[in-house]
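K.L.:
Attaching a predicted model along with its sequence, questions to come.
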Amino acid sequence: MSLFYEDVGDGPPVVLVHGWPLSCRFWEPQIGPLVEAGRRVVCYDRRGFGRSSRPWHGYDLDTFTADLTALIESLGLTGLALVGFSTGCAESLRYAAASGRVARLVLSSPVLYPDPLADELRIASARHRIPVLDDLLLRFFAIDGHSMLDEPTRQYLLRQAADASPKGTVDSLAAWGAADPGPDLARVTAPTLIVQGEGDAFVPPEDSGTRVARAIASSSLVIVPDAPHGVPLTHHERWNELILEFLAS
């Protein structure tokens, strides 16, 4: 099992964790500004996605977290900022709760709490994977059905998602459906920033960011107006500004 990763820049480390069903290419609008701000940036493809290995098993939260742990330890990263997006917030949260290496935690559009949608998506993905991914990547970047992302970029992301491990794509949804973030939320002590789009059609703020902010004592929540689930892409200038301000605080 090997994880593909990129390690660029110099300075305090920032580790970026993408969500389902994407890859580290999702973070293209963030890498340059973070490096220019004097940060060392590490982004990687979760197992089964992008250019990482595609084993038949291991698409559960414990294994995703073990992968993240192994990468951080192999690179000797300490005092790091850990940034998760969507389902990638799950292992980011779990690692931050258990490790003393995290100085700052960012949870963007966090998908943490179990949802019946996970089972529906899992069943649909097993039968009609590509149409499901197409529909999902419309909702990720849309408000009231209107896409906030240009179509060439959405198609670029869809190609990446379609190329991922079919088994990993389906099994990752089962991991979401079995999630229990309560213990991890209670253990987080690192300053935490939660960023979510006001019009998130995938996990509404009241069921996601607001709940997470109440559960983490050392947290702050920013709701970006007129932004969807994929706010790091659709509103990247505002998102980057928020994260850089938080990291510098």
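P.N.:
Okay, I see it.
K.L.:
When you work out contacts or count neighbours from here on, use the C-alpha atoms and nothing else.
P.N.:
Will do.
K.L.:
From the contact counts, what lies against the helix or strand containing residue 136?
P.N.:
Take DSSP states H and E as the rule and residue 136 turns out to sit in helix 129-139. Applying 3 or more CA pairs under 8 Å, 6 or more residues apart in numbering; DSSP states H and E, one finds that helix 129-139 makes contact with helix 116-127, helix 151-163.
K.L.:
let's bring in a second one:
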Amino acid sequence: MSFNINSFQLNGRRALITGSGKGIGLELARGLGAAGAIVVINDRNREKAQAVAAQLREEGISAETAVFDVTDRAQLFAAINTFEASSGPIEILVNNAGIQRRAPLEDYEANDWHELMRVNLDGVFHVSQAVARHMIARGRGKIINICSVQSELARPSIAPYAASKGAVKMLTKGMCAEWACHGIQANGLAPGYFATEMNRALVDDQAFSQWLCKRTPAGRWGKVEELCGAAVFLASPASDFINGQTIFVDGGLTSVV
């Protein structure tokens, strides 16, 4: 069978994006929606999720909501199971929800460590497990885990974040090992340095921005919309034989010294 360009389309496929009330998650929702997906906006706050979904619908994107906290296993399982029963199958899952806590490693507070791991790592495990049980029953599904250049590289003050994103990269491989036989493709999408709310302090730091632009072959910060092409690819039938991989969208940062 010859290649069909329509294999990049997501028409009518339902995509849940965790932490999609703002930032990268919201932009990924826009990108998947532009490719035809029904996007499911997730946030802990119901009013915020509904407002974002309404905004996307005004932009011509089909949007629904699923309200839960990725750190609350009982709550998210109940929300996902109810959504599947009442709204329809989640065929694409994007594990985007994440936080950052910066401090020197020797002074890093234990509470900050545990909070970061609950969101960045435990949340990926719990949400993926809840969604994958339905995907396994159907024999198909796409999981995209948002990794980071810190899945490969470390910097001072963010060692726990790097540890969490390195673990997500390996969890992605584990999902491939366990779930590929059920028709599920699990891959990682690893952004480089993008101008978002999470790293506003770095964007505003002139010295850091100058260093980053010199360090990155592309010579600039990334634009959040530049993540959408890879996300659409990994969510689409065009990537059906790609599994357990991590695609770095970083302007070449991880390719050079």
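P.N.:
Nice, I can see it. Predicted model only: the values in this text are computed from it and were never measured.
K.L.:
Can you give me the TM-score here?
P.N.:
Both chains were compared after superposition, and using TM-score structural alignment, normalised by the length of structure 1 their TM-score is 0.45; 148 aligned residues with a CA RMSD of 4.3 Å.
K.L.:
coming back round to it: relative to residue 62 of structure 1, which of the helices and strands packed on helix 129-139 of structure 1 is closest?
P.N.:
Comparing those against residue 62 of structure 1 with CA to CA, the closest turns out to be helix 116-127 (17.8 Å).
K.L.:
Next SSE downstream of whatever helix or strand residue 82 of structure 1 lives in?
P.N.:
Assignment of secondary structure by DSSP H and E places residue 82 of structure 1 within strand 80-85. Next helix or strand after strand 80-85 of structure 1 toward the C-terminus (DSSP H and E): helix 88-98.
K.L.:
how about that next one: buried residues?
P.N.:
Counting neighbours by 16 or more other CA atoms under 10 Å, one finds that the buried residues in helix 88-98 of structure 1 are 88, 89, 90, 91, 92, 93, 94, 95, 96, 97.
K.L.:
from memory residue 116 of structure 2 sits against residue 159, does it?
P.N.:
No: counting by CA atoms under 8 Å, residue 116 of structure 2 does not reach residue 159; the two are 11.2 Å apart.
K.L.:
if we can go back for a sec, next, the angle helix 116-127 makes with the helix holding residue 136 of structure 1.
P.N.:
Put simply, helix 129-139 of structure 1 runs at 140 degrees to helix 116-127, going by axes from the mean of the first three to the mean of the last three CA atoms, to 10 degrees.
K.L.:
the helices in the stretch 151-257 of structure 2, which residues?
P.N.:
159-179, 200-204, 206-215, 228-235 (DSSP state H, counting those that start in this stretch).
K.L.:
Could you check how far residue 240 of structure 1 is from residue 142 of structure 1?
P.N.:
Taking CA to CA, to the nearest Å as the criterion, residue 240 of structure 1 is separated from residue 142 of structure 1 by 20 Å.
K.L.:
if we can go back for a sec, now, among the buried residues of helix 88-98 of structure 1, which is nearest to residue 195 of structure 1?
P.N.:
With CA to CA as the yardstick, the closest approach to residue 195 of structure 1 among those comes from residue 89, at 11.4 Å.
K.L.:
wait, isn't the closest one in contact with residue 17?
P.N.:
Yes: using CA under 8 Å as the test, residue 89 of structure 1 is close enough to residue 17 to be in contact (7.4 Å).
K.L.:
can you list residues touching both of those two?
P.N.:
Counting by CA atoms under 8 Å, 6 or more residues apart in numbering, the common neighbours of residue 89 of structure 1 and residue 17 are residue 83.
K.L.:
if I look at residue 178 of structure 2, how far off is residue 76 of structure 2?
P.N.:
Per CA to CA, residue 178 of structure 2 is found 22 Å from residue 76 of structure 2.
K.L.:
And residue 177 of structure 2, by the same measure?
P.N.:
24 Å.
K.L.:
The two: which has the busier surroundings?
P.N.:
Set side by side, residue 177 of structure 2 and residue 76 give different neighbour counts by other CA atoms under 10 Å, the larger being at residue 76 (21 against 14).
K.L.:
Point me to the helix or strand that includes residue 14 of structure 1.
P.N.:
For residue 14 of structure 1, the host element (DSSP H and E) is strand 13-17.
K.L.:
now the angle from that strand to strand 80-85?
P.N.:
Here strand 13-17 of structure 1 runs at 20 degrees with respect to strand 80-85, directions being taken by the same axes, to 10 degrees.
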